[in-house]
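Engineer: have a look at this prediction, sequence included:
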Amino acid sequence: MAASEVHYRRILLKLSGEALAGNQGYGIDPTVIGNIAQEIKDVTDLGVQVALVIGGGNIFRGVAAASKGMDRASADYMGMLATVMNSLAMQDALEQVGILTRVLSAIEMREVAEPYIRRRAIRHLEKGRVVIFAAGTGNPYFTTDTAASLRAMEINADIILKATKVDGVYSADPKKDHDAVKYSTLTYLEVLKKGLQVMDATATSLCMDNDLPIMVFDLTVDGNIVRAVKGEDIGTIVKGG
């Protein structure tokens, strides 16, 4: 495939922690993470620069713990550490398929990850390495969606690819409502006004303020990440009006 077929040259791929758990619902499924790593390799083989942000919901959910009485800041820090565990697992899976990978953590832990420095992250990308941003923004009360938006803007990504288990954004849950309508495109304001589950309001507002498009697509279909970087119509694009 010629590089000219690639629509996006630098992407930020946002994965939920649940995506790594597969059907088991918690922890990390080695087969699933191996398949994701192979798809990312297919993308990097096209010359696309790839950064990742991975959630921690398969290990620990800060919001859920806070709702049961735990201090919210403490719960969020635990959630950030869960994202580091997922990032290290993904780094290992990527290196097993021959991709040089760096984990940059917003919380300093030099024994396992590099500290997050914007220029260093960009330099890694320019050298063809996959960069995984761990520990969210390093601050409680912010989701990994917001971290993805922030990091995508800091590295001048062309788009955020939000991988989910459905093939786009619907007017209602398509599994519960057979009349749910899939949107091919949406504006940031439509997402905010309709309360659609694309990214949280802070992340969506950040993207809107900086005109950074978001594509929501189905990760469970083989080859979809490649299709996404080629600009194929496989999901829902959120962009300016």
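Structural biologist: Great, that's in hand.
Engineer: for the rest of this, base every contact and every neighbour count on C-alpha atoms.
Structural biologist: Noted.
Engineer: what about stretch 172-180, how long is it end to end?
Structural biologist: From the first residue to the last, stretch 172-180 extends over 5 Å; the measure is Cα to Cα, to the nearest Å.
Engineer: ok, and here's another one to check against it:
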Amino acid sequence: MPNPAYRRVLVKLSGEALQGPGEAGLHGPTLVAISNDIAEARRAGFEVAVVVGGGNFFRGVKGTAQGIDRVRGDSIGMLGTVMNALAIEGALVGHGCEARAMSAVAMPTLCDTYERNMARRHIEAGRVVVLGGGTGNPLFTTDTAAALRAVELSCDALLKATNVDGVYTADPKLDRTATRYERLTHDEAIAKDLKVMDTAAFALARESRLPILVFSIQEPGAITAVLTGKGRFTAVVP
């Protein structure tokens, strides 16, 4: 049975997680594998929302090197997040899991426009809500959007999917002496300037007393494993 403390959760996926071994775009097998993990968590009885980034298509912060101003670049990036949300929605439906893509940027011919009460009703009806468009504003990351939506939708925890099994003192792929934290407070994560999420996201989670569970999406069944206490993760808590 699901841990009642984390019955409703929001999973934050980066766009890069969907590109697999490629340098950009969507990698079909990776999309299917991640969507299967999300569907498995829903079948296990958890209520799930997803916020997805768009870095596999375009990152606004890097657009300045190409002569694109930050606001315009972020707008392009938001379009990338909606493409990813539609792809995840389609893959979930293909797994037999009801899902609904919603965008903070109105695109009514493509998907529903995000509205808090409607999103909550979808979740309560057993659908996975896949949220694109970030916050709907430039200059805010999808990490911040994830914390915001998790609070708005009364989620019990935010699951931050990464390519390592938690938060480390340094990048474990570059520093072999890096050690993994089992547990941190929001204040410690901000003070140590840990890069797993941006400061605004940590601050919003702290104010709302929202736990953040940082885990690796690389292992099959990772989401359900974390929620049932069988997986490895770092808990960032009030």
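Structural biologist: It's in. Quantities reported herein were computed from a predicted structural model and do not represent experimental measurements.
Engineer: in the first structure, what residues pair with the lengthiest helix in the second structure?
Structural biologist: Ranked by number of residues, the top helix in the second structure under DSSP state H is helix 70-94. Helix 70-94 of the second structure corresponds to residues 72-96 in the first structure, going by TM-score structural alignment.
Engineer: same question, stretch 209-219 of the second structure
Structural biologist: Using TM-score structural alignment, stretch 209-219 of the second structure pairs with 211-221 in the first structure.
Engineer: show me what that stretch is in contact with.
Structural biologist: 153, 158-169, 198, 207, 224-225, 228, 234-240 (Cα atoms under 8 Å, 6 or more residues apart in numbering).
Engineer: out of those, which are inside helices?
Structural biologist: Among those, the residues falling in helices (DSSP H) are M153, C207, N224, I225, A228.
Engineer: leaving aside the residues adjacent along the chain, what's closest to the second one?
Structural biologist: When you say that, I think you mean C207 of the first structure. Once flanking residues are discounted, C207 of the first structure sits nearest to S149: 6.3 Å by Cα to Cα, 6 or more residues apart in numbering.
Engineer: and for the one you found, the neighbour number?
Structural biologist: Using other Cα atoms under 10 Å, S149 of the first structure is surrounded by 27 other residues.
Engineer: quick check: it is in a helix.
Structural biologist: Yes - looking at S149 of the first structure with DSSP: H, G, I helix; E, B strand; the rest coil, it is inside a helix.
Engineer: quick one: map it onto the second structure.
Structural biologist: Matched to the second structure by TM-score structural alignment, S149 of the first structure sits across from A147.
Engineer: same deal with V32 of the first structure?
Structural biologist: Matched by TM-score structural alignment, V32 of the first structure corresponds to T30 in the second structure.
Engineer: what helix or strand is its match on?
Structural biologist: Using DSSP states H and E, T30 of the second structure sits within helix 28-43.
Engineer: now that helix and helix 70-94, what's the angle there?
Structural biologist: 70 degrees (axes from the mean of the first three to the mean of the last three Cα atoms, to 10 degrees).
Engineer: measure the mean distance from helix 28-43 of the second structure to the first structure post-superposition.
Structural biologist: Superposing on the first structure and averaging over aligned pairs (mean Cα distance after the TM-score superposition for the first structure), helix 28-43 of the second structure comes out at 0.9 Å.
Engineer: ok, the residue nearest to C207 of the first structure - contacts?
Structural biologist: S149 of the first structure neighbours (Cα under 8 Å, 6+ apart): I160, A203, T204, L206, C207.
Engineer: go on, R116 of the second structure?
Structural biologist: E152, L153.
Engineer: repeat for D167 of the first structure
Structural biologist: By Cα under 8 Å, 6+ apart, the neighbours of D167 of the first structure are V216, F217, D218, I234, G235, T236.
Engineer: relative to R129 of the first structure, how far out is the third one?
Structural biologist: It stands for D218 of the first structure. Distance of D218 of the first structure to R129 of the first structure, computed by Cα to Cα: 24 Å.
Engineer: in three-state terms, label the aligned partner of F58 of the second structure in the first structure for me.
Structural biologist: Using TM-score structural alignment, the partner of F58 of the second structure in the first structure is F60. Secondary structure state of F60 of the first structure, per three-state DSSP, is coil.
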